[in-house]
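Undergrad: next comes the sequence, and after it the predicted model I'd like to discuss.
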Amino acid sequence: MNSRDLVDLCFRNLLRRRTRTLLAVIGVVVGTCAIVVMMSIGFGLTDSYKEQIESYGNLHMITVMSNGDGAVMQKMKDAKGVINDKAINDMEKMKGVGAVTPVISENLVIGVGKKVAQTQVLGVRPEVLEKFNYKVLEGGRLLNSGDKYEILFGNQVPTWFQDPNSDQWSGEPLDVMSAKKMIVTGDDTYGQKKQNTGEKTDSDKVVYKQYDTRAIGVLENPDDDSAYCAYMNITALEDIAKELKKARKESTYSSGTKTYDEALVYVSDINDSAEISKQLRDQGYQTSSPSDWLESMKETAKMIQGILGGIGGISLLVAALGITNTMIMSIYERTKEIGVMKVIGANLRDIRKMFLLEAGLIGFIGGFVGLIFSFIVSLLMNTVLKDIISIALGSFGGGTGSAISRIPIWLAVAAVAFATGIGLMAGYYPAKRAMNLSALESLKNE
């Protein structure tokens, strides 16, 4: 019996008992649809988590902090976790690292006319900001190596400007790009009216230097950490920091080797972020990265996906039992037909193939139709039912992304293949039983 005859015979046998075949197919449809939809929710949750974390920070970025006071640790021989120029160079050589900058920070006051804003200013190497994929609003630019005291504003900082002598604060962002005169200083009382109490405190005696500056740009992202600080050329901020310590008469230990508050490491591939963070921690540093949160959330999504997929798997198991029952009943009804096939010389393998193919076809058809229904359900979940499901999934910390359900191509292919495989496995026992039937006994049975 050639393959074409075998396939034709299988289709005729399935169509001969339409109701039973239809019920078996429906079982596979329900099982396949349940698994695909449940798993698609898991993928949607993962995407939602990633989108949520990306809004809080760059997933490619790792913040590296020293394991204690840098100056004190530098004094200790072979101290680990010190961020200095050598450490920065070593980080740049690490596999998978795209860019590194040392970071120093100062809390400064920026003044424009009568309005002032207190903010943390970070000193960074200007040339790496573009590699860090920072984007600025139209009309601005990133820092470059020629900048001195120029300031790159975080997205939210312009909203902090207010008159320190007024109780009213509009919350409206100041157009810092159009400011004709702007100063930056370490004097946190800048712009405030001096109250004459007759006595001068130690802070009143400190004379702070004021630096002329200007805004060169405002960062685009309003949600991540960069939105709540300002950036300056690290060499310029080092000069300001020295002047502040001098004005405040602060005594600091100097080991002769420059140390930094922290470092920012840009990882080229976010999949390498966890490994690079581990290597840095092994070297004695503390690290923080949004990708760490993502890994934790992915584990949560996998757990939810496993539970939902298991529920769908039970449905497919029930469908497999239905296929087995259908094929066994088919053997009882076609006992004489099997006997005739054996008498006229049909190959035992052909008989086995026929029953396996019938079971496989039930699985394939059910899987394919189930996949179509899965895409329909997924579409409804992402449109009509989106708000309702978002509220339900909110308890898991997700459901806020653009898509609640996502069916990858590989899942679609795997679902049909799995359903077909389930059909073949469910048909194995009935096929073997049909092959082992005695020809004489089969012909006697009506």
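TA: Sure, I can see it.
Undergrad: CA atoms for contacts and neighbours, from now on please.
TA: Fine.
Undergrad: can you show me the helices along this protein?
TA: 3-16, 18-56, 70-75, 85-92, 202-205, 234-248, 273-282, 290-333, 335-343, 348-382, 386-393, 409-436, 439-444 (DSSP state H).
Undergrad: another structure for you, compare them:
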Amino acid sequence: MAHSFFEDRDTTSNVTLTNMQDFKQVNDKLAEGTYPSKPNEIIVGYHFAQTLLNEEDRNIMAEKSKKAEAEGTYYDGRDEGYKESLIGQKIDLSLATHDDPNNETEKMTYTIVGIMEKPSYDWMIDSSIHMDKAQKAALAQSLALPEDELFYSEFNIFADTLENVKPILETLKEKGYSVYSVTEQLEQMNVFFLVLKMGLIFVGTIAVLIASIGIFNTMTMAVTERTREIGVLKAIGASPKLIQRLFLMESTFIGILGTLIAVVISYAISIAANIALPLILKAATGEDAFATNNITFSLIPWQLVLIAAAISIGVAMISGYRPARKATKIDVIQALRQEL
């Protein structure tokens, strides 16, 4: 653990020793600055400047935090801290162990040459310090500890491709290590969404069956009610194929009309969800990020619209096929004798 001093400000943060060449390859871009090229150069986290506070900042933060707590929210101190660039600035570090945090070492001076990129999670505050592993001897000497006792409590392992993450995790678990990876969270989310998709498919299948039965009954009633008209068409020379085509066109039109109505309603609900959900989440969590970020909660791709339209029209045509065939088999004389 390091206690950092800069002007009249200070902060505490964790120190990570790393091979800067390897770190540069896996981390690649920085938010600002470059990677260290000298032993006394370091990289700091994206929020390091924000956590550099003086007495005035701490008093303001205490008041804002108290007010936010009374409102049932949380204040992260984003308005306080050092607001200028830290690139090229020198800071003093004093070290302490987690077992004895009050016993700090003499101050050592380092130059900040790089700022890490903003963390993926909005709630995460990164105030860490990264320095080259060549500083291990100096840190051990400062703490009056053997280098072997300056062990790593955490390892960051980077895979070259996503496919190689799972084999690495399984190997580490077999060796008894406690591991964490975002891919495990993604797998859990994928299982949840798979179950949700299966449920939606089941509900959709039931809806399609009910719709097909409804169209079948509608077309059967249409054929029954228009028996005399069918007889007239046959009497004036209409072929069975033409009569069948007329009723198939009618059932197809029902499918097209239903598709248009469904698409309009779906997009209206999607737009309403994208507008309402951020406001609901903001009210529930007190986080302004939900209202300010451009988050898309609902998205309907055009491919899905085409697939849904094809299924809807196809089901309508299949449901109207038998009533259309029935219309072609109506006897002309009996149809003309039917009373209006």
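TA: That came through, no problem. Please read these numbers as outputs of a predicted model, since none were measured by experiment.
Undergrad: care to give me the TM-score?
TA: Remark: TM-score between the superposed chains equals 0.70 [TM-score structural alignment, normalised by the length of the second structure]; 306 aligned residues with a CA RMSD of 4.3 Å.
Undergrad: coming back round to it: and the helices of the first structure: which comes nearest residue 159 of the first structure?
TA: Judged by CA to CA, the one of those that comes nearest to residue 159 of the first structure is helix 18-56, at 18.7 Å.
Undergrad: now the closest one: which residue numbers in the second structure?
TA: Under TM-score structural alignment, helix 18-56 of the first structure has no counterpart anywhere in the second structure.
Undergrad: buried sites along that helix?
TA: Judged by neighbour count using 16 or more other CA atoms under 10 Å, the buried positions of helix 18-56 of the first structure are 20-21, 23-54, 56.
Undergrad: show me what contacts residue 146 of the second structure?
TA: residue 140 (CA atoms under 8 Å, 6 or more residues apart in numbering).
Undergrad: number of residues surrounding residue 255 of the second structure?
TA: 23 (other CA atoms under 10 Å).
Undergrad: ignore the last one, residue 128 of the second structure
TA: Neighbour tally, residue 128 of the second structure, other CA under 10 Å: 19.
Undergrad: tell me the counterpart of it in the first structure.
TA: Match for residue 128 of the second structure (TM-score structural alignment): residue 229.
Undergrad: contacts only, for its match.
TA: Contacts of residue 229 of the first structure by CA under 8 Å, 6+ apart are 119-122, 153-154, 157.
Undergrad: report the two of those residues separated the most.
TA: Greatest spacing in those, by CA to CA: 122 and 157 (13.0 Å).
Undergrad: mutual contacts of those two, please.
TA: Shared contacts of residue 122 of the first structure and residue 157 (CA under 8 Å, 6+ apart): 229-230.
Undergrad: one step back: now the helices of the first structure in CSV, with distance to residue 225 of the first structure?
TA: Formatted as CSV, these follow (distance: least, CA to CA, whole Å):
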stretch, distance to residue 225 of the first structure
helix 3-16, 63
helix 18-56, 7
helix 70-75, 23
helix 85-92, 22
helix 202-205, 31
helix 234-248, 18
helix 273-282, 18
helix 290-333, 10
helix 335-343, 74
helix 348-382, 30
helix 386-393, 26
helix 409-436, 35
helix 439-444, 78
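Undergrad: any idea which residue sits dead centre in the first structure?
TA: Nearest to the mean C-alpha position of the first structure, by CA atoms, centre = their mean, lies residue 50 at 2.5 Å.
Undergrad: other residues contacting stretch 210-227 of the first structure?
TA: In contact with stretch 210-227 of the first structure (CA under 8 Å, 6+ apart) are residues 54-58, 134-137, 139-143, 149-157, 176-177, 179, 181-186.
Undergrad: weed out the non-buried ones from the residues you listed.
TA: Taking 16+ other CA under 10 Å as the criterion, what is buried in those is 54, 56-58, 135-136, 140-143, 149-157, 176, 182-186.
Undergrad: and residue 247 of the second structure, how far is that from residue 220 of the second structure?
TA: 10 Å (CA to CA, to the nearest Å).
Undergrad: okay, the two: which has more neighbours?
TA: residue 247 (24 against 20).
Undergrad: show me what that one aligns to in the first structure.
TA: Checking TM-score structural alignment: residue 247 of the second structure goes with residue 355.
Undergrad: so that match sits right up against residue 433, yeah?
TA: No: using CA atoms under 8 Å, residue 355 of the first structure is not in contact with residue 433, being 9.9 Å away.
Undergrad: in the stretch 101-250 of the first structure, what residue spans correspond to strands?
TA: 115-124, 151-153, 182-185, 210-213, 215-218, 230-233 (DSSP state E, counting those that start in this stretch).
Undergrad: switch those over to a markdown table; also include distance to residue 417 of the first structure.
TA: Shown next, in a markdown table, are the strands of the stretch 101-250 of the first structure (distance: least, CA to CA, whole Å):
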| stretch | distance to residue 417 of the first structure |
| --- | --- |
| strand 115-124 | 53 |
| strand 151-153 | 54 |
| strand 182-185 | 66 |
| strand 210-213 | 65 |
| strand 215-218 | 52 |
| strand 230-233 | 54 |
